[in-house]
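**Q** Got a sequence here, can you model it:
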Amino acid sequence: MKSSNNNNNSSYQVHTTSRLAQWRIHNLSSCTFRRSDPFPLGLWNWHLALEKNKVLMLKLYPEISNFTRDNPPIASFVIRVLSFDSQRNPLVHPQITDQLLKTNDDFVWPIHVPLTGKLIIDVEFLDLKTRSPQGGEPCSIWAEGSSSINSAALTSLSRMLMDGIYTDITINTSNGCVGAHRAVLAARSPVFQTMFSHNLQEKELSTINISDITLDSCQALLHYLYGCILHHQFLHHRLSLLRAADKYDIPDLKEACHASLLQDIDANNVLERLQYAALYQLPELKANCIRYLIQFGKIFDLHHDFNHFLQCADRELIAEIFQEILAAWKGF
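**A** Model prediction:
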């Protein structure tokens, strides 16, 4: 998505994807002050600003509003500046961790090296938190999607799993076994329902052999199906859960994994997620990964990893990436 620009001047636009914002400035030398258009990321609209006095000052801050005053972001991020008129490596600010940002003076980075001409300012948000209305520790806005187990019925259902109450099926994983309930599995997955409805060995022996999943990942799958998965458990096992969701036809789990994987694409996981997106037919995740690599220029930071990726990735996926590269060069 792009920030709006009433003046139709691309020098003020900030491009964003999931947790990354990138501001491209075509010519800085003629200005003493420049502020970006507002750009949405998380719950807030943001601004980047540059001010030239004795040194160049770079600022990042949320747009002032009643919402920001009542719910200021607590941000963790890495910010980089790349100058096209310089041979030096990108300037990288030390990582900011859990800093409260309310005004345009809460994050100011004085840059003591001369920068002119074309710049790219790159902000990667690692986390965004808000204070809980009930007090206590700040909560990540990207953890709010996890299920809240408030219903007595759901609590009882999770107890059936946790305490092994009248389990009637055993799941054998690659490194252990766990008990479950046929009715719950069949209600959540048509594949399991078929297993238990026909004269298959799962029905006769009261066991399911799932050799391609670990015990921990299987427990995470069951916790999701029973409505008692914790957010950190979901995040840790997302890729295994995505495989299971595809294999056992659990569309809500597949969509939950898809939505979660879209939120924190970065240089460490983008190539792996791109392959998962192609394998499990997740077009939005694939498009966002390709956009992160090509439009945001991150492919140049992953030279060694990308060469390895080319050796093992699907040929159609590689062709699609190179088509995007060619299109980007034509538009440059």
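**Q** drop to CA atoms for contacts and neighbour counts, all remaining ones
**A** OK.
**Q** is it true that S11 lies in a strand?
**A** No: per DSSP: H, G, I helix; E, B strand; the rest coil, S11 lies outside any strand segment and is helix.
**Q** wait, isn't it in contact with C31?
**A** No: taking CA atoms under 8 Å as the contact criterion, S11 and C31 are not neighbours in contact, 11.9 Å apart.
**Q** Could you check which of the two has the larger neighbour count?
**A** Set side by side, S11 and C31 show unequal neighbour counts under other CA atoms under 10 Å, the larger going to S11 at 17 against 11.
**Q** need the contact list for the nearest residue to the more buried one once chain neighbours are set aside.
**A** Spatially, and ignoring its direct neighbours in sequence, S11 is nearest to I25 (5.2 Å; CA to CA, 6 or more residues apart in numbering). Taking CA atoms under 8 Å, 6 or more residues apart in numbering as the contact definition, I25 lies against 11-12, 117-120.
**Q** now swap in A319 and tell me
**A** Shown here is A319, which makes no contacts under the criterion CA under 8 Å, 6+ apart.
**Q** Equivalent analysis for R34, please.
**A** If you count contacts by CA under 8 Å, 6+ apart, R34 has them with 49-51.
**Q** separation between it and H26?
**A** Relative to H26, R34 is positioned 12 Å away (criterion: CA to CA, to the nearest Å).
**Q** same question, E284
**A** Per CA to CA, E284 is found 30 Å from H26.
**Q** To check against the first, give me the structure of this:
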Amino acid sequence: MSDSAYRVETTPRLAQWRIENLASCTYRKSDPFKIGKWNWHLSVEKNRVLFVKLFPEISNLTRDNPPIASFIVRVVSSVGDRKSLTHPEIKDKVIKNNEDFVWAIEVPLTGKFIIDVEFLDLKTASPNGGEPCSIWAEGFTQTRSNAKAIESLGKMLTEGIHTDITINASDGTIGAHRAVLAARSPVFCSMFSHNLQEKELSTINISDMSIETCQAFLNYLYGIIKNEEFLMHRLALLHAADKYDISDLREACHESLLEDIGTKNVLDRLQHTSLYQLMKLKMSCIRYLVKFGKIYEIKDDFNTFLQNADRDLISEVFYEVLDAWKGF
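**A** Purely as a prediction, here's the structure:
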């Protein structure tokens, strides 16, 4: 049997194992695949029923800090009309070994099928006994060495200490500091360096941003944005990064949008890839739709997308579909 029979394809939060053929009584275990900090395995065992298991590879990391996982598992028939079975969502389950998640499927499956695991969250136990922490939120925490300086900078913003510029958002105003804005954005620096309205009147009009989004934008520039706030406003922050030429914010948004592509957001994100030239996100969205077969799960939304999307973007998707069909 070829090595591909054991290979699991992945995105940062999705794993798919394609089973080409399974004898009436057999056991098969996948190659390891990495999601989050851990290497994982899937296994199938077929006797009277089909048992599907998901478990991390045994290691010191698994023993000392096992994953606390939230996920959805589906088994999808890859022939005909692609019928699927879905296990109820697993929420915050500690998984240490191959007996911690077992799904017994009594519906007979013949021919090719796909085991699809969508990881909704992965957490680790807090070292001080507090609430478990999501590993996907760690990238937005600040290092200890910068903590005091960032705290002081944030205090300047939140308490309005010596603010010298007023930002007029669409539904409110907020004070900020020219020096901080100019240091973070060449567009703002140019505004304050020339005799423009922003310099003369000490105001900036940002009518395409709500006060809530503007606050999130400033919180990012001052280094005090929280992960939840970033996730809530990241598409608007991407627009602001493009408008004010803030490359680190653009990259932070791009990397974050790559991490949680799903059926509810993939088409919207695909549209944004053309607007902001996000090549990695574009290829990840197309791969998610085509290689992982999600295009079949959102047929109505995809038809609407075809009627409104950029023609070049639609062509790229169809080229990927044609290449995928060649592989069958």
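**Q** Tell me how the two chains score on TM-score.
**A** Structural agreement between the two chains, given as a TM-score (TM-score structural alignment, normalised by the length of the second structure), stands at 0.96; 326 aligned residues with a CA RMSD of 1.4 Å.
**Q** Let's see if you can find the most crowded of the contacts of R34 of the first structure.
**A** L50 (20 neighbours).
**Q** Now do the same for that residue: its match in the second structure.
**A** When the structures are aligned by TM-score structural alignment, the residue of the second structure matched to L50 of the first structure is V44.
**Q** Also K298 of the first structure?
**A** With TM-score structural alignment as the criterion, the equivalent of K298 of the first structure in the second structure is K294.
**Q** cool, K129 of the first structure as well?
**A** When the second structure is aligned by TM-score structural alignment, the residue opposite K129 of the first structure is K123.
**Q** and the nearest residue to its match once chain neighbours are set aside, what does it touch?
**A** For K123 of the second structure, the nearest residue in space outside its immediate sequence neighbours is S134; the separation is 4.1 Å by CA to CA, 6+ apart. For S134 of the second structure, the contact set (CA under 8 Å, 6+ apart) comprises 121-124.
**Q** Give the equivalent position in the first structure for S134 of the second structure.
**A** Under the alignment defined by TM-score structural alignment, S134 of the second structure corresponds to S140 in the first structure.
**Q** can you tell me how far the match of L50 of the first structure sits from V102 of the second structure?
**A** Counting by CA to CA - V44 of the second structure and V102 of the second structure are separated by 10 Å.
**Q** Between these two, which contacts overlap?
**A** The contact sets of V44 of the second structure and V102 overlap at 51-53 (CA under 8 Å, 6+ apart).
**Q** Out of these, which is nearest to A240 of the second structure?
**A** When the shared contacts of V44 and V102 of the second structure are ranked by distance to A240 of the second structure (CA to CA), K53 comes first, at 44.1 Å.
**Q** counterpart of that closest one in the first structure?
**A** Looking across to the first structure (by TM-score structural alignment), K53 of the second structure lines up with K59.
**Q** F71 of the second structure too?
**A** With the correspondence set by TM-score structural alignment, F71 of the second structure lines up against F77 in the first structure.
**Q** wait, is that match part of a helix?
**A** No: counting by three-state DSSP, F77 of the first structure falls outside a helix, being strand.
**Q** which SS class is the closest residue to it other than its chain neighbours?
**A** In space, F77 of the first structure comes closest to F125 once its chain neighbours are excluded; the distance is 4.3 Å by CA to CA, 6+ apart. For F125 of the first structure, the secondary-structure state derived from three-state DSSP is strand.
**Q** ok, now how distant is F125 of the first structure from W142 of the first structure?
**A** F125 of the first structure is 11 Å from W142 of the first structure, where distance means CA to CA.
**Q** try R315 of the first structure
**A** R315 of the first structure is 34 Å from W142 of the first structure, where distance means CA to CA.
**Q** got it, and F234 of the first structure?
**A** Remark: distance between F234 of the first structure and W142 of the first structure (CA to CA) = 12 Å.
**Q** same question, P283 of the first structure
**A** Taking CA to CA as the criterion, P283 of the first structure is separated from W142 of the first structure by 21 Å.
**Q** how about A125 of the second structure, what does it touch?
**A** When contacts are counted by CA under 8 Å, 6+ apart, A125 of the second structure touches 65, 68, 131-133.
**Q** before we move on, the earlier item: please identify which of F125 and W142 of the first structure sits among more neighbours.
**A** Here F125 of the first structure and W142 are compared on neighbour count by other CA under 10 Å; more neighbours surround F125, at 22 against 15.
**Q** For that one, list the residues it contacts.
**A** If a contact means CA under 8 Å, 6+ apart, then F125 of the first structure has 19-20, 75-78 as its contacts.
**Q** What of V113 of the first structure?
**A** V55.
**Q** and it, what pairs with it in the second structure?
**A** With TM-score structural alignment as the matching criterion, the partner of V113 of the first structure in the second structure is V107.
**Q** Next: A187 of the first structure.
**A** Aligned counterpart of A187 of the first structure in the second structure: A183 (TM-score structural alignment).
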